[in-house]
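J.: Pasted the sequence and its predicted model underneath.
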Amino acid sequence: MSAGAVRIAITGASGRMGRMLIEAVLNAPDLRLTAALDREGSPTLGQDAGAFLGQHTGVAITTDVRAGLSQADVLIDFTRPEGTLAHLALCAELGVRTVIGTTGFSDAQKAEIQALSQRAAVMMAPNMSVGVNVVLKLLENAAKALAQGYDIEIIEAHHRHKVDAPSGTALKMGEVVADAIGRDLKTCAVYGREGVTGERDPSTIGFATVRGGDIIGDHTVLFAGIGERIEISHKASSRATFAQGSLRAARFLATRATGLFDMNDVLGLA
């Protein structure tokens, strides 16, 4: 680790999340932007990473991941599973910590992340929002109390550009609830209903997905009983919440050498 400010590299530098992360890092006195990475063909390649803010940072957007990571203590990655894994392998080689906000990993890919985290610390969470992670803890407690006599449905909504469904956050909510009540989400989840489905199986956890417009991220877990409904919801109005959570994760990782962590570890909720 370097002395002083934690050096941060950001992938997807010209995307919506990438720009939010860059702005957040530039406004954080204890962090320093040292690399802004993007894909081949991006029209912003070669530009200053702070140009969209009217700022000069001295950090040019580049495709040279190895060179960028060689100047960083922590990489923050919100891209796609294949790209994240390629970046993570290089981070493991160079000893760079990684904050992973990417979703949509397969079980095999998660196992690969677990293995690579033994070489350089990784913090992975389907949602970096502090609020969402507090909600996950609330859901654990609620599910235990409402395990009998309540049907459980998870409803999520995101913008039209999101490529995976259900969202990683919705799946994490389902996992937390299922674990709390002694079920296996892989066997009890229902991801779609159409036609004559018959009565609802009370042992299932249902998912409903909405995609449209510029919805940043809405999640609701519904516990529907006889005579009452309990809804635990989180609605994001700005990606700034994900950026600020990511910075908290980067600060946390800066003191860890190896291991796989999640936001419960970062927030002291574990």
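T.: Happy to help now that I have it.

J.: Please make it C-alpha for all contacts and neighbour counts, starting now.
T.: Noted.

J.: how close does residue 84 get to residue 124?
T.: Using CA to CA, to the nearest Å, residue 84 is found at 11 Å from residue 124.

J.: another one to put next to it:
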Amino acid sequence: MVKITVAGAAGRMGGHIARAVYNRQGAELAGAFEAPGNPTVGKSLAGVVGLSGAEGVVGDDPAEALAEAQVLIDFTSPASSIKNLKLCATLGKAAVIGTTGLNEAQKKTLVAQAKKVPVVFAPNMSVGMNLMFKLVAQMAQVLGPDYALEVLEAHHDQKKDAPSGTAVRLIEELCRVRGWNYDEVCRHGRVGMTGARTANELGVSVIRGGDIVGEHTVYFIANGERLELTHRAHNRDTFAQGAVRAALWVVNKEPGLYDMQDVLGLREAGKSEQE
């Protein structure tokens, strides 16, 4: 039985993750916590996350919540996730980080902490989405430079970062295959007299509104035909289930930085997450 603690228990993802842990065979919900001052602190975990059989309360001390755990799952915020990851490294706990929007300094800190404990870090924990990461690279390779590339993503109106971490990962995969520099080729929206589309250009469009959980489409466009590869998340349970799968996988791994490609066995032989 793998003991798992959930950060941000009352957050947008926290309840989904806690329920996924509680209902997953081979996993045990060892604890859950929120930021000090959060109104759910001290309340029953069962009431906060909607689990009638869950024991304990939502705490505000990460170290206490991690005391009996082997793995932390954290989908909170960049600053909080990095702070909690440092604590995991100190305590010798594995971690699964699904937070997006990390800046370069935070990413470097994450890499440094992953030298001390095993960490799964991925912009999207969905099994289907991670298969899409691999498929877009294969499609771009086979179709070749005659096909223009465009990426469209849509999320709820409370999402803070744009484009989404998932869209960024898709773009990175496409750029890798084409040999492009991300910052040089991306066109984030088109306004005014933009001129004709160039061959070395990757259009990126963002939609925000309502309660859209997450939609990502990659377009491969040529004269005479168009291919579209789309992933739509119907609810957040798909991300939570993927995170729990990652937690069960990472618990006995050597220190290092992994992602869902490793968890799902999709990593190409000889390649690592750092490449």
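T.: Yep, that arrived. This one's a predicted model, so the numbers in the text were calculated from it and none came from an experiment.

J.: okay, and the common contacts of residue 84 and residue 124 of structure 1?
T.: Common contacts of residue 84 of structure 1 and residue 124 (CA atoms under 8 Å, 6 or more residues apart in numbering): residue 100.

J.: Map residue 173 of structure 1 onto structure 2.
T.: By TM-score structural alignment, residue 173 of structure 1 lines up with residue 170 in structure 2.

J.: Check residue 124 of structure 1 too.
T.: Residue 124 of structure 1 maps onto residue 121 in structure 2 when the alignment is built from TM-score structural alignment.

J.: all strands of structure 2, in order?
T.: For structure 2, strands defined by DSSP state E occupy the ranges 2-7, 27-33, 71-74, 94-97, 118-121, 148-155, 186-188, 202-208, 215-222, 225-232, 256-258.

J.: can you list the ones you listed in JSON lines and add mean neighbour count?
T.: Output for the strands of structure 2, formatted as JSON lines (neighbours: other CA atoms under 10 Å):
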{"stretch": "strand 2-7", "mean neighbour count": "26"}
{"stretch": "strand 27-33", "mean neighbour count": "24"}
{"stretch": "strand 71-74", "mean neighbour count": "29"}
{"stretch": "strand 94-97", "mean neighbour count": "29"}
{"stretch": "strand 118-121", "mean neighbour count": "27"}
{"stretch": "strand 148-155", "mean neighbour count": "21"}
{"stretch": "strand 186-188", "mean neighbour count": "15"}
{"stretch": "strand 202-208", "mean neighbour count": "18"}
{"stretch": "strand 215-222", "mean neighbour count": "19"}
{"stretch": "strand 225-232", "mean neighbour count": "13"}
{"stretch": "strand 256-258", "mean neighbour count": "22"}
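
J.: Would you mind putting those strands into JSON lines with distance to residue 109 of structure 2 alongside?
T.: Shown next, in JSON lines, are those (distance: least, CA to CA, whole Å):
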{"stretch": "strand 2-7", "distance to residue 109 of structure 2": "19"}
{"stretch": "strand 27-33", "distance to residue 109 of structure 2": "22"}
{"stretch": "strand 71-74", "distance to residue 109 of structure 2": "16"}
{"stretch": "strand 94-97", "distance to residue 109 of structure 2": "13"}
{"stretch": "strand 118-121", "distance to residue 109 of structure 2": "12"}
{"stretch": "strand 148-155", "distance to residue 109 of structure 2": "28"}
{"stretch": "strand 186-188", "distance to residue 109 of structure 2": "27"}
{"stretch": "strand 202-208", "distance to residue 109 of structure 2": "28"}
{"stretch": "strand 215-222", "distance to residue 109 of structure 2": "28"}
{"stretch": "strand 225-232", "distance to residue 109 of structure 2": "31"}
{"stretch": "strand 256-258", "distance to residue 109 of structure 2": "12"}
